[in-house]
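**Q** pasting the sequence and the predicted model now:
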Amino acid sequence: MSIVSVMIRLLFVLLGTSLLLAPVRAQGPDPALSRALQTVYLQWRTAMIQKNLAGWRAVTASHRQIAIRNRILSERRNFVATLFNLPVAPPDTRKLKLLDIKVKGVTANAYFFGPVDFGVEGAQPPDNLLVLSFAQERGGWKYDTADYVNLAAIPNARKELAAGRLTALDRPEFAPKGEVERPMVALRGPAKYITKVYVYCPGREVQVSVNKVSRHLFQNAKEAEIVIGGAKDGRNELQFGIKTLPGGQDSEPMTIRIYLLSEVQGVKPIKIFQYQVEEKGKVKPYGTEFFNVTPDIVKRLRGGR
């Protein structure tokens, strides 16, 4: 997952094939809060476009700064170069309609509707939904993340939002979280080894923690995530918790794996841990396992035999 996915996560959520009609809300978002949030986002956008690190730090939530830096260092990449290496431009919210703002605890979400333009040459973006998330700190509101919701498959939702009927925004996935999740660690330098956790868990939720630092949540997934801090020489700890999701059969196969990724061209990832259950096999609801990064594995990782 690239750094873009941290800042602009592409969510294609199912809102339903139809929406109940609701009266148009008579009162819009609070003007002062609206100005504050829009100003912060546009300052963040300008900093990203101008590759202004000081400007980015000034308006980005502190927990998000740590999370982004952790990810880049765990991938053993240059922080500044990777941070500003965006394949698309952050959209300009001044060209969109602000539908609503919701506040919960120290978090707020702003909901924009219209042609969300990522600056792709020749593209004519249709009306879609952009949800910006913010966190309140001592210095005021700071930018956190953005979710882009493509409404192409659900045109009724697009029509309802265009008419000012905001029922779709009441769904739990669009609500502000109320609190921010602080990273377990703030890395000072690059991880020694690029490490990924891979999980295949149809019908299940799997939580994984590596070395009590890198936490991961997978739901009905087949995907891999970077391990924050990477694996370390010698013994490493992996904790997991597994539960069946609604609709799951509790008989599906599942896998948890840890891979080390080489920086030497042509060297394939090395699988150093696996917990696998075949179809209809018995799954442990939780457990603590260990894997070792040995000198022999390091030699293979560096292209030796």
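**A** In hand now; what should we look at?
**Q** all contacts plus neighbour counts: C-alpha atoms, from now on.
**A** OK.
**Q** how about the helices in the chain?
**A** Ranges of helices within the chain are 4-7, 31-50, 53-59, 62-74, 79-83, 155-162, 295-301, based on DSSP state H.
**Q** which one, of those helices, ends up nearest to Ile226?
**A** Ile226 sits nearest to helix 62-74 of all those, at 7.2 Å, using Cα to Cα.
**Q** identify the residues contacting the closest one?
**A** Residues external to helix 62-74 that are found in contact with it (Cα atoms under 8 Å, 6 or more residues apart in numbering): 3, 6, 57, 78-79, 82-83, 144, 180-183, 186-187, 189-191, 193-195, 226-230.
**Q** same question, stretch 291-300
**A** With Cα under 8 Å, 6+ apart as the criterion, stretch 291-300 contacts Ala231, Lys232, Asp233, Gly234, Arg235, Asn236, Glu237, Leu238, Ile270, Ile272, Phe273, Arg305.
**Q** surely the second one is in contact with Lys192?
**A** Right, the one you point to is Lys232. Yes. If you go by Cα atoms under 8 Å, Lys232 and Lys192 touch, sitting 6.9 Å apart.
**Q** determine which of the helices of the chain approaches Val213 most closely.
**A** Among the helices of the chain, helix 62-74 comes nearest to Val213, with 10.8 Å by Cα to Cα.
**Q** what are the ranges of the strands in this protein?
**A** All strands of the chain, identified by DSSP state E, fall at 8-11, 97-104, 107-115, 127-137, 140-149, 194-200, 204-210, 214-219, 222-226, 234-244, 254-261, 270-277, 286-293.
**Q** next, the one to line up against it:
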Amino acid sequence: MNPRLVRGSQPTSFMRQIFLFFLGISLLQTCLAPAHAQGDDVELRDTLEKAYLKWRDAMLRQDALAWAGSISRYRQTVIRNQVVSERQPFPDAVFDSPVVPPLLTGLRLLEAQAVGETAHLVYYGKIDMGQGKELVRDNLLKLKFARENGVWKYDSNRVSRMDKAPPEVLKALQDGTRPEFLDSAEFTPPGKMPPTPPLCRVPDFKAGYKLESFGYQTTLSANGSSYEPVQDGLNQQILIGGLVKGRNEVTLFIKPVPRPEGEKPVLQIRVYLVPDDPAKPSREVLRWAAPESGVPEKVTLPIEVK
């Protein structure tokens, strides 16, 4: 289903830039391979750059129809669901950001690659997102694309910061050496896009959760959405679809995993209402911890909100 312009529906403050750099910022600390030819596909590069610039133009003009037509169905749906879950207006909130999609002028292309129905462009250079000249530094920019009905559409992008990369990595990049990390899984298009999630409901309340899972691999599911499994870690984020007045529920799928000797497993979840006013505290509506006697493979936890 293509969720084009579901107006009147209503994400966190991070949504102000999640639609631009959706996957966030990562730190690159890798080595380089010996220099060899780039081997980028000129025709593919031209096609993908045109797709990106089409999306960029829609963002700058705040043209909701053009934005919906230039971005992948998967990313459009993910963004819509996050905006709605934040009780913000969609699609208006998509354009509420101080971040400017960067121009590609002056950036050096490291790779243009397509695998199956996915592709990417990877650049190196000064990436200007309108954050002030003193903050414009040499970094990596990866643009991701998806092919739908034979047409390449922009999906998302990612900036990899280089300020703490090993000196030899920076020197080699500056000298024009092709980096070895381009052959890694992280810099290889996956070949297939994730399934497009269903459109989530418009919630009565913005809600979040905090899941601690040590000694277990735990997957949370709620409102038709499943989240990435948490194993020996902590995950805290907004609940897609939020909460409504009356009965709600979340489901945990649990698999025990080995723990270091002497360390006890821990599994607990908190669900809380997030007020629209950031000055006000959140209100807990669910707290559950796994009993020491053990946990089932699946547990469904009801939440009543008045």
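**A** Looks like it arrived, so ask away. No experiment lies behind these values; they were computed from the predicted model shown.
**Q** what do we get in structure 1 for Leu199 of structure 2?
**A** In structure 1, the residue matched to Leu199 of structure 2 (TM-score structural alignment) is Ala186.
**Q** Ala146 of structure 2 touches Ser72, doesn't it?
**A** Yes. With contact defined as Cα under 8 Å, Ala146 of structure 2 reaches Ser72; the gap is 6.2 Å.
**Q** now for the two: what residues contact both?
**A** The contact sets of Ala146 of structure 2 and Ser72 overlap at Lys153, Tyr154, Asp155 (Cα under 8 Å, 6+ apart).
**Q** looking at these, which is nearest Thr30 of structure 2?
**A** Asp155 (25.4 Å).
**Q** residues contacting that closest one?
**A** If you count contacts by Cα under 8 Å, 6+ apart, Asp155 of structure 2 has them with Ile71, Ser72, Tyr74, Arg75, Leu143, Lys144, Phe145, Ala146.
**Q** would CSV of the residues you listed with distance to Ala51 of structure 2 be doable?
**A** Putting the contacts of Asp155 of structure 2 into CSV (distance: Cα to Cα, whole Å) gives the following:
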residue, distance to Ala51 of structure 2
Ile71, 9
Ser72, 11
Tyr74, 16
Arg75, 14
Leu143, 10
Lys144, 10
Phe145, 8
Ala146, 10
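**Q** any chance of the residues you listed in a markdown table, with neighbour count and distance to Val257 of structure 2 too?
**A** Converted to a markdown table, these look like this (neighbours: other Cα atoms under 10 Å; distance: Cα to Cα, whole Å):
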| residue | neighbour count | distance to Val257 of structure 2 |
| --- | --- | --- |
| Ile71 | 23 | 39 |
| Ser72 | 24 | 36 |
| Tyr74 | 20 | 32 |
| Arg75 | 21 | 32 |
| Leu143 | 20 | 36 |
| Lys144 | 22 | 34 |
| Phe145 | 27 | 36 |
| Ala146 | 29 | 35 |
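**Q** shared with structure 1, which of these?
**A** Compared against structure 1 with both residues aligned by TM-score structural alignment, their matches' Cα atoms under 8 Å, those retain Ile71, Ser72, Arg75, Leu143, Lys144, Phe145, Ala146.
**Q** make JSON lines from those and add distance to Leu44 of structure 2 to it.
**A** Listed next are those as JSON lines, based on distance: Cα to Cα, whole Å:
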{"residue": "Ile71", "distance to Leu44 of structure 2": "17"}
{"residue": "Ser72", "distance to Leu44 of structure 2": "17"}
{"residue": "Arg75", "distance to Leu44 of structure 2": "21"}
{"residue": "Leu143", "distance to Leu44 of structure 2": "13"}
{"residue": "Lys144", "distance to Leu44 of structure 2": "13"}
{"residue": "Phe145", "distance to Leu44 of structure 2": "11"}
{"residue": "Ala146", "distance to Leu44 of structure 2": "13"}
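**Q** and of those, the nearest to Arg108 of structure 2?
**A** Arg108 of structure 2 has its nearest neighbour among the kept ones among the contacts of Asp155 of structure 2 in Leu143, at 13.2 Å by Cα to Cα.
**Q** related to what we said a few turns ago, so which of the helices of structure 1 is the most surrounded?
**A** Of all those, helix 62-74 has the most neighbours on average by mean count of other Cα atoms under 10 Å, namely a mean of 21.
**Q** now that one: which residue numbers in structure 2?
**A** Going by TM-score structural alignment: helix 62-74 of structure 1 matches residues 73-85.
**Q** over to stretch 84-97 of structure 1?
**A** Using TM-score structural alignment, stretch 84-97 of structure 1 pairs with 95-108 in structure 2.
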